[in-house]
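Asker: got a structure for you, letters missing:
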């Protein structure tokens, strides 16, 4: 199998290096893409359309799409554009669009008013580690904050290696443009959701909500938000296993 990895906010294709190596050891192929505004494409404008197109440019028939965090949103857009090319789509602590809603709305809408179960990220404190430039680009400016929210189960050397590579996050049109992915809902693709049990970035209520809307039983890994760095071999094995799973319920677009 070939796995196509889509990174989340602040990160780029480099974050998947260890997981790609582990996938290769298991006899499969892994490839990671830089989304516009990230990695080698840091100077490009970041929009919903050009991020989708960056994935489509390398998507091949039979690929397993893996989206991490905000990359789940982008992977869904690509799957909507070319559902026939996707063998399976895996959401790794990842976001899922809500039909007709913007990205911030999809991330904020809850099934109940009191998400008291599990860990709920302290977004207010996390914002204190970020800096914003005059163009609105957001940067993780503090190593301790990145280590705490992204890499707390990594050793300091690994965490610093990753922190030194983090780039700015530009939301572009995602905050104002409602998203519609009708072909994704209609295709009813094989899909999985992996929850990171020690996640300090994705609230557990949101993980539970995304899994419910995907109609899948959660797969779990005992890691931070970044198992691609802290547990790459375990993650690779779980990704291979994920491709053998099937939904237990329907997709919920809204």
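Answerer: Now that the structure is in, tell me what you want to look at. Computed from a predicted structure; not experimentally measured.

Asker: Every contact and neighbour count from this point should use C-alpha atoms.
Answerer: Fine.

Asker: tell me the residue furthest from the middle of this protein?
Answerer: residue 134 (26.5 Å; C-alpha atoms, centre = their mean).

Asker: In addition, the following structure is provided for comparison:
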């Protein structure tokens, strides 16, 4: 999703069905630009591909379960509050501590059981919302860690994502895209709350849900995610880094399923650049999983401006987890969003790429548990 900003780019290489944008035109010229494009492919994932995706995710998930403990690399993270008293306000570097080379690797059950009583939490129910092009499959490590610690966890496949059998090119609105999430929240028993976790374009998706169901959301966690203010679209946010990331411009492919007189219907990513853009610190097996599981991201929701109110969206406690080694949503853009709409607390996950559920699963898990404990 971070590759959206290069929508503002110069004429694409001529291809029959899809277009790469390499240099940025103005937004006002987009409609005329679209009209000059050739009609593009109408790719639809058939059932065989969907089943292959589900099987790949299931096999990896089962393998980790059979192995028992998850031998993920441990990393430290820094945490700092956005505001509050001087006593609690720390520079970003002051809360980090050097770790000894002999520091033992903590097992998942040790992480989740340190000073925590699940019955004392406002909620122990996490709902994980993937980013653009991803699916519920990307959370398989996080699901295993949270479940082992006694937490309740659900991962949602948004419309046209993961194993959800819907043509991405037919999605025309954000409400349609997030319907699986809003349906899930609507069916929650009265009085039950969840912690929403959104990655990448999952950020606007959980924001939309927070506005609709503020009483059902205890906390919201944005991980390397677009965190919009009212009246902004995701395109507005990512146009801020237009021209600053050549890798994004090289990787993105715009799909024009409705022909040359219409705007793009979806955004895909060049599979040869997946690792460099999204998984530059992630294990090879997870990159392989992503390469057979990722689907195009619908374009219409990217253009939609959110309407967020202080009384609803603003009443939910927000937290942000930064990913400093992110090549898709660069750290300066993350900082800009945080400064524009400060959350309650910000956490920095050292060594994390755009997909910390792969590159730093235990460290990210530890932060999620810590956030759940904040009174």
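Answerer: That came in fine, so what should we check first? The structure displayed is predicted, hence computed values, not measured ones.

Asker: one step back: which residue of the second structure is paired with the residue farthest from the centre of the first structure in the alignment?
Answerer: Correspondence of residue 134 of the first structure to the second structure, assessed by TM-score structural alignment: residue 256.

Asker: Can you give me the distance of that match to residue 310 of the second structure?
Answerer: Using C-alpha to C-alpha, to the nearest Å, residue 256 of the second structure is found at 37 Å from residue 310 of the second structure.

Asker: what's the answer for residue 126 of the second structure, then?
Answerer: 23 Å.

Asker: Next up, the contacts around residue 196 of the first structure.
Answerer: 92-93, 220-225, 227 (C-alpha atoms under 8 Å, 6 or more residues apart in numbering).

Asker: what about 10 Å?
Answerer: Taking C-alpha atoms under 10 Å, 6 or more residues apart in numbering as the contact definition, residue 196 of the first structure lies against 92-93, 202, 204, 207, 219-227.

Asker: Show me the helices in the stretch 101-250 of the first structure, by range?
Answerer: Secondary structure of the stretch 101-250 of the first structure (DSSP state H, counting those that start in this stretch): helices at 103-108, 123-127, 143-149, 156-163, 182-187, 204-214, 227-230, 232-242.

Asker: Which among these is found nearest to residue 26 of the first structure?
Answerer: Smallest distance to residue 26 of the first structure across these (C-alpha to C-alpha): 7.8 Å, for helix 232-242.

Asker: Where does that closest one end up in the second structure?
Answerer: Alignment note (TM-score structural alignment): helix 232-242 of the first structure is matched to residues 361-371 of the second structure.

Asker: roughly how far out does the matching stretch sit from the chain middle?
Answerer: Chain-centre distance of stretch 361-371 of the second structure: 15 Å, with C-alpha atoms, centre = their mean, to the nearest Å.

Asker: buried set for that stretch?
Answerer: Neighbour-count burial for stretch 361-371 of the second structure flags 361-369, 371 (criterion: 16 or more other C-alpha atoms under 10 Å).

Asker: The counterpart of residue 65 of the first structure in the second structure: what's it in contact with?
Answerer: Using TM-score structural alignment, the partner of residue 65 of the first structure in the second structure is residue 196. Shown in contact with residue 196 of the second structure (C-alpha under 10 Å, 6+ apart): 125-129, 154, 202-203, 205-207, 209-210, 216-222, 318.

Asker: gap between residue 337 of the second structure and residue 238 of the second structure?
Answerer: Distance from residue 337 of the second structure to residue 238 of the second structure, by C-alpha to C-alpha: 10 Å.

Asker: separation between residue 166 of the first structure and residue 129 of the first structure?
Answerer: From residue 166 of the first structure to residue 129 of the first structure the distance is 13 Å (C-alpha to C-alpha).

Asker: Pick out whichever of these two has more residues nearby.
Answerer: Between residue 166 of the first structure and residue 129, residue 166 has the larger neighbour count (other C-alpha atoms under 10 Å), namely 21 against 16.

Asker: how much space between the more buried one and residue 13 of the first structure?
Answerer: To residue 13 of the first structure, residue 166 of the first structure is 11 Å away according to C-alpha to C-alpha.

Asker: Need the residues touching each of these two.
Answerer: 38-39.

Asker: what range in the second structure matches stretch 89-102 of the first structure?
Answerer: By TM-score structural alignment, stretch 89-102 of the first structure lines up with residues 220-233 in the second structure.

Asker: Looking at the alignment, what corresponds to residue 218 of the first structure in the second structure?
Answerer: Per TM-score structural alignment, residue 218 of the first structure is aligned with residue 346.

Asker: Please go through the second structure and pick out the longest helix.
Answerer: Using DSSP state H, we find that the single longest helix of the second structure is helix 47-66.

Asker: helices or strands next to the helix or strand following it in the packing?
Answerer: Downstream of helix 47-66 of the second structure, the first helix or strand assigned by DSSP states H and E is strand 77-81. Contacts defined by 3 or more C-alpha pairs under 10 Å, 6 or more residues apart in numbering; DSSP states H and E place strand 77-81 of the second structure against strand 317-322, strand 345-349, helix 361-373.

Asker: Correct me if wrong: residue 16 of the first structure contacts residue 228.
Answerer: Yes: using C-alpha atoms under 10 Å, residue 16 of the first structure is in contact with residue 228, at 6.0 Å.

Asker: Geometric centre of the first structure: which residue is closest?
Answerer: The first structure, centroid-nearest residue using C-alpha atoms, centre = their mean: residue 68 at 1.9 Å.

Asker: Identify the residues contacting that one.
Answerer: Here residue 68 of the first structure is in contact with 5-9, 74-75, 90-95, 194, 225-226, 228 (criterion: C-alpha under 10 Å, 6+ apart).

Asker: do the same with residue 330 of the second structure
Answerer: Counting by C-alpha under 10 Å, 6+ apart, residue 330 of the second structure touches 2, 224, 241, 244-245, 322-324, 353-354.

Asker: Could you do residue 194 of the second structure as well?
Answerer: Residues in contact with residue 194 of the second structure (C-alpha under 10 Å, 6+ apart) are 122-127, 152-154, 185, 188, 215-220.

Asker: do you know how far it is from residue 182 of the second structure?
Answerer: In terms of C-alpha to C-alpha, residue 194 of the second structure sits 13 Å off from residue 182 of the second structure.

Asker: ok, of the contacts of residue 194 of the second structure, which come out buried?
Answerer: 122-127, 153-154, 185, 215-220.

Asker: In helices only, show me the residues you listed.
Answerer: Using DSSP H, those in helices are residue 185.

Asker: and which of the buried ones among the contacts of residue 194 of the second structure is nearest residue 231 of the second structure?
Answerer: Out of those, the member with the shortest distance to residue 231 of the second structure (by C-alpha to C-alpha) is residue 220, at 19.5 Å.
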